[in-house]
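1. Kindly generate the corresponding structure for this input.
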Amino acid sequence: ATNEKSKNNACSFNIANEDGQPYDNNKDMSNYCNEYFANIGIKMANNIKIPDDFSSQIPPINNSLFLTPVTENEIILQINSLKKNSAPGMDAITAELIKSSHKQIVQPITHIINLIFATGIVPSQFKSSIITPVFKNGDNTRISNYRPISLINNFGKIFEKCLKTRLVSFLKNNNILSPHQFGFLEGKSTEDAMYEVVKEITDNLDSSRKCAAVFLDLAKAFDTVPHDKLLNVLHSYGIRGNVLKLFTSYLTDRMQYVRVNNCLSDPQEVKIGVPQGTVLGPILFIIYLNSLLFLNTSGKILSYADDTVVIFSGDTWDTVKEQMERGITAIKIWLDGHQLSLNAGKTKYIAFSITSKNRPNYDRINIERFSMVINEVYSIKYLGIVIDKNIKWEQHINKLTVNTRKLIFRFYQEIF
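-> Now for the predicted structure:
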């Protein structure tokens, strides 16, 4: 499915304007796409009212991150880690060229990155990106149904890899990240996240407790992260002084272009969000989301990046309902305070039971404070797996069977 989506991205599509009319030239279309991607996060964030009772206090840690200088050996390792066939950024310098000339360029790259670490100033060339719109689903003429993926230059990737190594090491050594976050971290995967979700549900069922899980849907979560709030979070977590200056430089004055049908748009400044497709973007997002996973609710919050599940349990279904309504209210306050948008229409919950007996007598929960209704579903796709209300995996097995038959049919056609 991923390969099919990739074929339908910026290479050959025709986006319509706001009136539904197609563009007659690629330049206008690419400029429209770029304006949309650069401004959608600002529009969404501005529509979120920060609750009066929201508290953004994160207990600050005592330790601070200091950046050790990079060595030539480290730079060689990072050069070798570049994917040979990855698309280049604005400078058009390929990873293959960098790999083949690493002996000649390792010394100046080492010097430049150490200079960035020392001054806290990121070169503008490292902050320019080409956006490739990747189709998600729905109407393929609507730009809102595309995900912006950034292509940065390969020297910028090397810099970001070096910085990420030091940042992640600091976060781990100081036990800053929640153990319930499974996204974009070495040694953790979607399988680990799925295992914890299923284990939490089955443990409750085995203990004869009523159990329900709310699957949150955050709308364009990466795009609406305000830079000032992210920098405040980083400061609380020990990113201070010259290192905070570096991250401030990294996030500000970012310029992006959109390429559609091999046509490059005019540049747009990106004033909000963490860039998708970069090395640092995902880790910055999970840092921003981190305090949500420590939120005092009656449920257990588990996340793979922004794919978040909240599991509630109790002795009765009425207790579970009260916990869900109270817990989701607290989560909505946190999300609004961080200017992240909860998509109520796509947020669903499942009430789990081994048999069809003793089911709850309600099929929705009301978040009265926000005039929001969250509806029950009997199954949902989470991290590629279909979870059903009885944890019997029948729907997931059926899905795998259908997909396998399709693959066999394709192979049969190609062979014969």
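2. C-alpha from now on. contacts and neighbour counts both.
-> Will do.
3. how far is the helix or strand hosting K245 from where the chain is centred?
-> In this structure, K245 sits in helix 241-251 according to DSSP states H and E. Relative to its chain's centre, helix 241-251 lies at 21 Å (C-alpha atoms, centre = their mean, to the nearest Å).
4. Over to stretch 180-192?
-> With C-alpha atoms, centre = their mean as the basis, stretch 180-192 stands 13 Å off its chain's centre.
5. other SSEs contacting the helix holding K245?
-> When contacts are defined as 3 or more C-alpha pairs under 8 Å, 6 or more residues apart in numbering; DSSP states H and E, helix 241-251 packs onto helix 102-119, helix 227-236.
6. gap between S207 and S249?
-> 52 Å (C-alpha to C-alpha, to the nearest Å).
7. same question but for V373, I mixed them up
-> V373 is 41 Å from S249, by C-alpha to C-alpha.
8. What are the buried residues along the helix holding K245?
-> By 16 or more other C-alpha atoms under 10 Å, the buried positions in helix 241-251 come out as 242-251.
9. Stretch 129-145 too?
-> So for stretch 129-145, counting by 16+ other C-alpha under 10 Å, buried means 129-136, 140-144.
10. Just to be sure, which of those are found in strands?
-> Among the buried residues of stretch 129-145, the members found in strands (DSSP state E) are 129-135.
11. For the comparison step, fold the sequence that follows:
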Amino acid sequence: MMVFLAGISSPIDTPLVSSIQLSIDKEFFSSSEVDATLRSFDEKASPGHYGITVKQLKTIPPSTLALIANNWLAYGCIPLELKQCSAVFIPKCPKRDFRPITFSPVLLRLFSKLVLSSLAEGNTFHKYKSGFSDDRSTSSNILILQALMHLTKKSQRPLFAVSLDLRKAFDSVSHEAILRLSKPMVSYFFLIHSKVSKV
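-> The predicted model follows:
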């Protein structure tokens, strides 16, 4: 496995950006951040295309993994080998359609989680956003709505709420809306999702 890691530690892919600064105060990952992030991974999780499991990844010193992640960050690109993902089609209910689930290699998942944690620390996300957040979920927004309903009922003031449910929302995301994202978030999407292939 160390031979595999040595081969992917220095990306040879063309960098999309010269470097990525995730937040104002921080540019690189520490060994302790890598260790804490890796400990949060379920050892039974799918290993992805290369078959390297979470358990195997945990045998590598966090300092080595931090060096690899920081190298990718400095280059602004990830080796193409790690962007080969396995796709599995899960039947929806009723079983007339399928939902694709893609499993990326564990090392890429580790890097992605490190980047997202750093983006969250840099206040890149809106405080009421639920996605990509460890301490919020969709139920958090429901609780906020319930509290607002209670307060307006108690104060006998009107409350207007609008709910918008987009069919196939993921397929119809506006490119203009994506371009209005913060620069660190756009850099993250380019870094992780460019030239991804499914096998």
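12. I'd like the ones in strands among the buried residues of stretch 129-145 of the first structure laid out as a markdown table, including distance to S101 of the first structure.
-> Shown next, in a markdown table, are these (distance: C-alpha to C-alpha, whole Å):
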| residue | distance to S101 of the first structure |
| --- | --- |
| S129 | 23 |
| I130 | 24 |
| I131 | 27 |
| T132 | 28 |
| P133 | 31 |
| V134 | 32 |
| F135 | 35 |
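13. Pick out whichever of those residues sits closest to Q395 of the first structure.
-> The closest of these to Q395 of the first structure turns out to be F135 (C-alpha to C-alpha; 25.7 Å).
14. which residue packs closest to the closest one, ignoring adjacent ones?
-> The shortest distance from F135 of the first structure to any non-neighbouring residue, by C-alpha to C-alpha, 6 or more residues apart in numbering, is to Y146 (4.4 Å).
15. How many neighbouring residues does that neighbour have?
-> Burial of Y146 of the first structure is recorded as 21 neighbouring residues (other C-alpha atoms under 10 Å).
16. Could I get the contacting residues of the nearest residue to K55 of the second structure once chain neighbours are set aside?
-> Once flanking residues are discounted, K55 of the second structure sits nearest to E43: 5.6 Å by C-alpha to C-alpha, 6+ apart. By C-alpha atoms under 8 Å, 6 or more residues apart in numbering, E43 of the second structure lies in contact with 53-55.
17. Assign the counterpart of E43 of the second structure in the first structure to helix, strand or coil.
-> In the first structure, the residue matched to E43 of the second structure (TM-score structural alignment) is K84. Classification of K84 of the first structure using DSSP: H, G, I helix; E, B strand; the rest coil returns coil.
18. Next one: K84 of the first structure from I93 of the first structure, what distance?
-> Distance from K84 of the first structure to I93 of the first structure, by C-alpha to C-alpha: 11 Å.
19. same question, K161 of the first structure
-> 17 Å.
20. More neighbours: which of those two?
-> More crowded of K161 of the first structure and I93, by other C-alpha under 10 Å: K161, with 20 against 14.
21. Show me what that one lines up with in the second structure.
-> Match for K161 of the first structure (TM-score structural alignment): K113.
22. Its match contacts L38, doesn't it?
-> No: using C-alpha atoms under 8 Å as the test, K113 of the second structure is too far from L38 to be in contact (9.2 Å).
23. which residues touch S23 of the second structure?
-> 118-119, 121-122, 124, 184.
24. can you pull out the helices in the second structure?
-> Applying DSSP state H to the second structure gives helices spanning 2-8, 31-39, 54-57, 62-75, 106-121, 138-154, 175-179, 183-193.
25. Next, the angle from the fourth one to helix 183-193.
-> In this case it means helix 62-75 of the second structure. Going by axes from the mean of the first three to the mean of the last three C-alpha atoms, to 10 degrees, helix 62-75 of the second structure is angled at 110 degrees with respect to helix 183-193.
26. Helix 62-75 of the second structure: which residues count as buried?
-> Here helix 62-75 of the second structure shows 62-63, 65-75 as buried, counting by 16+ other C-alpha under 10 Å.
27. can you redo those residues as CSV with distance to L22 of the second structure?
-> Shown next, in CSV, are the buried residues of helix 62-75 of the second structure (distance: C-alpha to C-alpha, whole Å):
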residue, distance to L22 of the second structure
P62, 20
S63, 20
L65, 18
A66, 15
L67, 16
I68, 16
A69, 13
N70, 12
N71, 14
W72, 13
L73, 9
A74, 11
Y75, 14
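28. Those residues: which two are farthest apart?
-> Farthest-apart pair in these is P62 and Y75; separation 19.8 Å (C-alpha to C-alpha).
29. ok, R405 of the first structure - how many residues close by?
-> R405 of the first structure sits with 11 neighbouring residues when counted by other C-alpha under 10 Å.
30. N3 of the first structure too?
-> Neighbour number of N3 of the first structure under other C-alpha under 10 Å is 7.
31. got it, and P158 of the second structure?
-> Neighbours around P158 of the second structure, by other C-alpha under 10 Å: 8.
32. So it sits against L151, correct?
-> No: contact criterion C-alpha under 8 Å: P158 of the second structure and L151 do not qualify, at 10.2 Å.
33. can you map out the helices along the stretch 301-416 of the first structure?
-> Using DSSP state H, counting those that start in this stretch, the helices of the stretch 301-416 of the first structure run over 317-337, 394-415.
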